[in-house]
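**Student:** what follows is a predicted structure for the sequence shown.
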Amino acid sequence: MFKNLFKHSLRAMNRQKGYVAINVLGLAIGIACSLVIILFVVHEVSFDKFNEKGDRIYRLVLNGKIGGQELKVSSSASPMGPTMLREFAEVEDFVRLNSWGQTILKNGNQSFIEKDFVEADSSFFNIFSIPLLSGEKKSVLNASHTLVLSATTAKKIFGQENPMDKLLKVGDDTVMYRVTGVMADVPETSHLKVSVIGSFMTNKRANDNEWTSNSFNTYLLLKPNTKAKQVEAKIPALLKKYVGPQILQYLGLSMEEFLAKGNRYDMNLQALEDIHLDPSIQQDMKAPSDPKYLLIFGSIALLIIVIAAINFMNLSTAQAAKRAKEVGMKKVCGSSRGMLISQFIAESMLLTTIALVFAILIVELAMPYFNSLLDAELKIDYLGSWYILPGLLLFSLIIGLFAGSYPAFFLSSFNPYEVLKGKVKGSMKNGKLRSLLVVIQFTISIILIVGTSIMFRQISFMLKKDLGFNKEQLMVITRAETIGDRITAFKDALNKIPGVIKVASSTAVPGHGNNNNSYMMEGREQETFLMQTVWVDYDYLETYGHKMISGRFFNDDFATDKDGCVINESAVKQFTLVTPLTTRFITPSEDVTKKEYMPVIGVVKDFNFESLQSRINPHVFRFKKEGFNWGYITIKVAPKDMKKTIAGIEGVWKEFTSNDPLNYFFLDKDFVRLYKEERQNAEMAVLFAILAIFIAALGLFGLTSFAVEQRTKEIGIRKTMGASVFSIFFLISKEIIVLVTISTAIAIPVAFYIGNSWLQNYYYRINLGVFDFVIGFGIAIVIALATISYRTIKAATANPVDSLLYE
């Protein structure tokens, strides 16, 4: 039976080569798009699942509200983990991580920049399933100044030499670090970014008792069969016991008074496997992905398959007249309707199986592009699991069944008596269903066009918006601490380079991490005010081009300015400061009786220090006194002879750092990094939208071809009666214009809802206008008319004699 079905299917396909080509191409592209999106979704949801104890690993998250500002960060205090292990029976182990980011390792005279240096407790390898290739789990990090290198880093630094017990210089530390272990590279599907691990024991705060300074990531390993809620229920009492006394010490408020003023200070447990898909929490490691994009692209995959399936349905039913006699003859010869349905579905499944082969080829060719775009390692491991190849085949057969069911039932329903007399119902003149399916195709296409247009407009808005400072021509040098206490001399040397306009030193720069500090205010001592804090020097304002609203920036003509501060407009508004220049903030001190006052000497215009997804929060600039050597050095350079200027800067850097490698970035280009996810997802959306429209256009081309064939004599008669080429073109295309117009009417409210919902993720966003929706209609009309033009104009310009002789 199957052999006969296969044979008949091949014969039928051989008689309809054009129809087969259009369907195979459309289905292949549709299946390929779906496979890529499925790989992307599977990749995103697979993060951290390689950990054998993953179901018991949780990260502590600070969920607070201080001074009216919400906090949700993956930070906790140094004593939090050790104390919970000691006092909570449910906790089996803990590990603290401190991300250094970019660090220089020196092996003799060779320097290596490592981007992902992390400090960790010795329990790291007990909690996370990262195999140790050399060294013992329990001892590799249990002493200060010890290191574990990833396999890639070890090879980069030592080549084929055994790295064990070798000594390395790390950063500016004068004590050498000993390599005690080599680990396998951390999987790409981990939220951790780690290439070198230093012992947390080296950190000066490893054993401190500071509970209000949340600077580290703490992970807990709970005992088997322990619920996270059991642990969370005990945390408030723990915080009251340990955090409460320090709040009283620093702010003069009891824990109850602190909370009664509208503040909140909670610690929650976040499951390890939830970390990668939770962008609501600020974190130090890999940037989390927004799960809404999984829903968006999952929907796009489904819609593209629907478009390809609609093509199949439309083209199959459009061929009713061609296959009517075949159906009639088979029924007269004894074929049942069930047998005919089986034959048509078999044809459909054979087509989708052929399309699957081409789809896999397309995926393999396109995979390097998508991996580069997504910075991922997507791949189909065909032989890695037994279910991959059967799953792919089943996927294509389901599509074939879905696409072929209606045509099979439709074609098999013809009455043999009427068919053989030439009366075929459901021809192109009775194509209401096909019109409906075309409307669905173009509705989907217009939604995709409008959606991608909105995404790109928002991204363009974010990149071009006035941020309140000048980010152009700013060269930012990282690791300012390498210079040590010679930053002033370094700046003086840089200012002698002809292309250098201005140089500033600061502990943070826009788009990168910043301190969030609590302050009190004179006259309002019972309140807490949270501000993002940056320590800067005298030249910061001119270098970045901030605008003063009132008062002044730090000026060395005023000796007292070093103890003052400059705040932004948002601080004035949110703290309701009537006369900000008479305001004095108070920095928390261990001795509540000794108050350190910080008078406001100026107010700067609001500026976007972070992504436009976040609103502008209260910000304070404090003067960078001696000892504040960490952070960044920003150089405003002239656009002319920039290569020569950079070479001069590199020369000065080497002179001051004993030939250390210079690492820098330009702020305007770096700011684009904040919208990496949006840009890559918008690019993917555009690509899939183009492919969806192409598939729809393929189907439209096929339908137009059949329509022209059926109306060949009509066209010949009209031409004989004097009809113009344009009138014939309009006659055939007017139905398409009507269908696209109906599609637009349906698509606009849907696209508006989806686009507006997506824009809610951005505090600063575009407003949707008529143009966003007109462009979708315009592109759809142009594509539709361009698609049908060839066949329509060819028919309209044909010799009417040939048309009248057509049979």
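**Tutor:** Perfect, I can see it now. Numbers count the residues shown, from 1 in each chain.
**Student:** contacts and neighbour counts: CA atoms only from here.
**Tutor:** OK.
**Student:** what residues of stretch 610-629 count as buried?
**Tutor:** By 16 or more other C-alpha atoms under 10 Å, the buried positions in stretch 610-629 come out as 610-613, 616-624, 628-629.
**Student:** actually stretch 362-379, sorry about that
**Tutor:** Of the residues in stretch 362-379, Ile362, Val363, Met367, Phe370, Leu373, Leu374, Leu378 count as buried by neighbour count, 16+ other C-alpha under 10 Å.
**Student:** in the stretch 101-250 of the chain, which spans are strands?
**Tutor:** In the stretch 101-250 of the chain, the strands defined using DSSP state E, counting those that start in this stretch lie at 110-120, 132-134, 146-150, 167-170, 177-183, 196-199, 214-222.
**Student:** quick one, which of the ones you listed gets closest to Tyr664.
**Tutor:** Tyr664 sits nearest to strand 110-120 of all these, at 12.0 Å, using C-alpha to C-alpha.
**Student:** quick one, that closest one and strand 146-150 angle?
**Tutor:** Using axes from the mean of the first three to the mean of the last three C-alpha atoms, to 10 degrees, the inter-axis angle of strand 110-120 relative to strand 146-150 is 110 degrees.
**Student:** so what does strand 110-120 touch, helix or strand wise?
**Tutor:** strand 91-107, strand 196-199 (3 or more C-alpha pairs under 8 Å, 6 or more residues apart in numbering; DSSP states H and E).
**Student:** next up, a structure to set beside the first:
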Amino acid sequence: MNNYLATYLKIHKGSSQQTVKSKIDDLTIKYIGPEVERFMGMSLDQFKQQGSRFGYTLIPLTDIHLHSNYQAEIEPQGDIQYVYLFSVIAAFILIIACINFMNLATARSAGRAKEVGLRKTLGSLSSHLVTQFLAESFVFSFLAAVLALGIVYTMLPFFNTLAGKELVFESLLSSKLLILLLGIVVLVGLMAGSYPAFYLTSFRVTEVLKGKVREGMKGGAVRSGLVVFQFAVSIFLIIATAVIFQQMRYVQNKNLGLNRNNVLVLSNTQHLRSGAEPLKQAMLTQSGIVAASYSNSIPALNTEGASPFRIEGSEEDHLVVRYFADYDQLETMGYSLREGRYFSRDFPADSSAIVINEALMNELGWKEAVGKELFGFNRGGRVPYKIIGVVKDFHFESLRNNVRPTAMFLNTGAANYLAIRFSNNPRETVSTIESLWKQYAGNQPFEYSFLDQDFDALFRSEQRLGNLFTTFTVLAIFIASL
């Protein structure tokens, strides 16, 4: 019943996802039913009748990056909404450019009026003239597409740096994208050329030959309306860019509920086994090392799975993130207590106690939590845990995610991470810690990161979004200003 593992399935070609899902549902009943009875003392049907549910969902591997909304993916995933957003911006930029072409073409109407008049006098039909002007528009659109491909080829390295991607020009030459590009060429040519074509061919031959052609009220009103639309789009993009920059400033200055500065995180510390505590004590003797603490989870890097908990007298389960840490986690990470206390070596009974966060206390509807009990489940059945403290909410994940209900458990054994708070120069700290690691960890690889950089990585996609949005906004305003 643990949910911290991702399982990958390779299905037969042609198999439907629904068929596979139904088979997995059958396996769930067969294998999870006994687990539910052993851990929770009830049948799977009873478990469902009380409003709880347990099951597995499927998502195609190629959909994870843009379409997954599941927590604890292997890395921060993208968002299909951003793809839609930039597609809309691209469409706006194309429309603004089309409007420019339309306005320029109609503004030059007096210059082409004699051409239209002479062609009509010589027997050209309006349909022939419309076709000619549309053809001119298609030629401009095609030449612009060729020029655009050249610009893309030249600017792609800069764009990859700006967007944090590794796109290659050859990927644009696939048959699907070339067909899409050809479709855009035709659409843009039609959009940009249709109004000028019909407008220019509407001149009367007699007025043209008498030199009485002047721009009508209708043409002027349409052009003015198109310019107003351009400026409206530009103003919208400026406002959106300002909002994004405010969001970026909010993310950078937001109080995360912890002190992420001057914290180095060692990974793979579960392999230390008996050497874990000696390594920690050796580090604490070094000047510049303020505190150190082992844990199975670390903000911005890893979150443990959630398990069901309930309060006494209730049959409602609450999914709670389990956070295992030692006695020094509070000091090392800079968490703040709202009430009660943290784990202490002076209280042996703390091994069966928990510290919860505000999010869990609020979900349970409590104004005070210290002294109350939460019931979890293990192989021995339902187990009570006494609450000894409440920590203020801190962010484990991106600010796009709400703080999840969390319970902290005391763990003095091997753990996945060692967080180290330091006051020295970071380079000196890394050198000192690496030498101690080699002394106590043997051939285990020395892998570390800085907590502030780990959080920056979480917010990097939003920062890149802001940079891209600003770039495209400047482009749109420039084109509108032409």
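**Tutor:** That came through, no problem. Treat the numbers as computed from the prediction; the structure is a model and nothing was measured.
**Student:** drop the TM-score for these two in here.
**Tutor:** The TM-score (TM-score structural alignment, normalised by the length of the second structure) is 0.90; 482 aligned residues with a C-alpha RMSD of 2.8 Å.
**Student:** quick one: which of the buried residues of stretch 610-629 of the first structure sit in strands?
**Tutor:** Per DSSP state E, strands hold the following members of those: His619, Val620, Phe621, Arg622, Phe623.
**Student:** now Cys306 of the first structure. Nearest residue, chain neighbours left out?
**Tutor:** Careful, residue 306 of the first structure is Val and not Cys. Gln441 (8.0 Å; C-alpha to C-alpha, 6 or more residues apart in numbering).
**Student:** quick one: that neighbour and Asn314 touch, right?
**Tutor:** No - shown here, Gln441 of the first structure and Asn314 do not form a contact pair, counting by C-alpha atoms under 8 Å, at 10.9 Å.
**Student:** and the longest strand for the second structure?
**Tutor:** In the second structure, assigned by DSSP E, the strand with the most residues is strand 381-391.
**Student:** Gly64 of the first structure: what secondary structure?
**Tutor:** Using DSSP: H, G, I helix; E, B strand; the rest coil, the structure places Gly64 of the first structure in strand.
**Student:** stretch 228-239 of the second structure vs the first structure, mean deviation?
**Tutor:** Once fitted to the first structure, stretch 228-239 of the second structure is off its aligned match by 1.7 Å on average (mean C-alpha distance after the TM-score superposition for the first structure).
**Student:** what's that stretch aligned against in the first structure?
**Tutor:** Aligning stretch 228-239 of the second structure against the first structure (TM-score structural alignment) gives residues 439-450.
**Student:** buried residues, the matching stretch. List them.
**Tutor:** By 16+ other C-alpha under 10 Å, the buried positions in stretch 439-450 of the first structure come out as Val439, Ile440, Gln441, Phe442, Thr443, Ile444, Ser445, Ile446, Ile447, Leu448, Ile449, Val450.
**Student:** one more: stretch 402-418 of the first structure?
**Tutor:** Using 16+ other C-alpha under 10 Å as the test for burial, stretch 402-418 of the first structure gives 402-412, 414-416.
**Student:** which of the residues you listed lies closest to Leu85 of the first structure?
**Tutor:** Nearest to Leu85 of the first structure among these: Phe402, at 55.5 Å, using C-alpha to C-alpha.
**Student:** which position in the second structure pairs with that closest one?
**Tutor:** So, by TM-score structural alignment, Phe402 of the first structure is matched to Met191.
**Student:** and Asn425 of the second structure? What does it align with in the first structure?
**Tutor:** Under the alignment (TM-score structural alignment), Asn425 of the second structure pairs with Asp641 in the first structure.
**Student:** so stretch 25-40 of the first structure corresponds to what in the second structure?
**Tutor:** Stretch 25-40 of the first structure maps onto no residues of the second structure, going by TM-score structural alignment.
**Student:** show me which residues of that stretch are buried.
**Tutor:** By 16+ other C-alpha under 10 Å, the buried positions in stretch 25-40 of the first structure come out as 25-38, 40.
**Student:** which non-adjacent residue is nearest Ser445 of the first structure?
**Tutor:** In space, and not counting its chain neighbours, Ser445 of the first structure is closest to Ile693: 5.7 Å by C-alpha to C-alpha, 6+ apart.
**Student:** what do we get in the second structure for the one you found?
**Tutor:** That one, Ile693 of the first structure, aligns with Ile477 by TM-score structural alignment.
**Student:** likewise Thr543 of the first structure?
**Tutor:** Thr543 of the first structure maps onto Thr332 in the second structure, by TM-score structural alignment.
**Student:** Ala419 is in contact with its match, correct?
**Tutor:** Yes - with contact defined as C-alpha under 8 Å, Thr332 of the second structure reaches Ala419; the gap is 6.9 Å.
**Student:** where do the contact lists of those two overlap?
**Tutor:** Residues touching both Thr332 of the second structure and Ala419 (C-alpha atoms under 8 Å, 6 or more residues apart in numbering): Val263, Ala292, Ser293.
**Student:** for the strands of the stretch 101-250 of the first structure, which one sits closest to Thr482 of the first structure?
**Tutor:** strand 167-170 (11.3 Å).
**Student:** what's the closest one aligned against in the second structure?
**Tutor:** With TM-score structural alignment applied, strand 167-170 of the first structure matches no range in the second structure.
**Student:** show me what that strand is packed up against.
**Tutor:** strand 91-107, strand 177-183.
**Student:** looking at these, which is closest to Glu590 of the first structure?
**Tutor:** It's strand 91-107; of those, that one is closest to Glu590 of the first structure (C-alpha to C-alpha) at 24.6 Å.
**Student:** which residue ranges form the strands in the second structure?
**Tutor:** For the second structure, the strands defined by DSSP E cover 263-266, 289-295, 306-309, 318-325, 337-340, 353-357, 373-378, 381-391, 406-410, 417-422, 448-450.
**Student:** figure out which of these is closest to Val186 of the second structure.
**Tutor:** Closest of these to Val186 of the second structure is strand 448-450, at 50.9 Å (criterion: C-alpha to C-alpha).
**Student:** grab the nearest non-local neighbour of Arg96 of the first structure.
**Tutor:** Closest to Arg96 of the first structure by C-alpha to C-alpha, 6+ apart is Thr218, at 4.5 Å.
**Student:** just to check, Glu166 of the second structure is in contact with Phe158?
**Tutor:** No - in terms of C-alpha under 8 Å, Glu166 of the second structure does not count as a neighbour of Phe158; the distance is 10.7 Å.
**Student:** stretch 596-604 of the first structure vs the second structure, average offset?
**Tutor:** Mean deviation for stretch 596-604 of the first structure: 2.3 Å (mean C-alpha distance after the TM-score superposition for the first structure).
**Student:** of all the buried residues of stretch 439-450 of the first structure, which comes closest to Glu273 of the first structure?
**Tutor:** Leu448 (31.0 Å).
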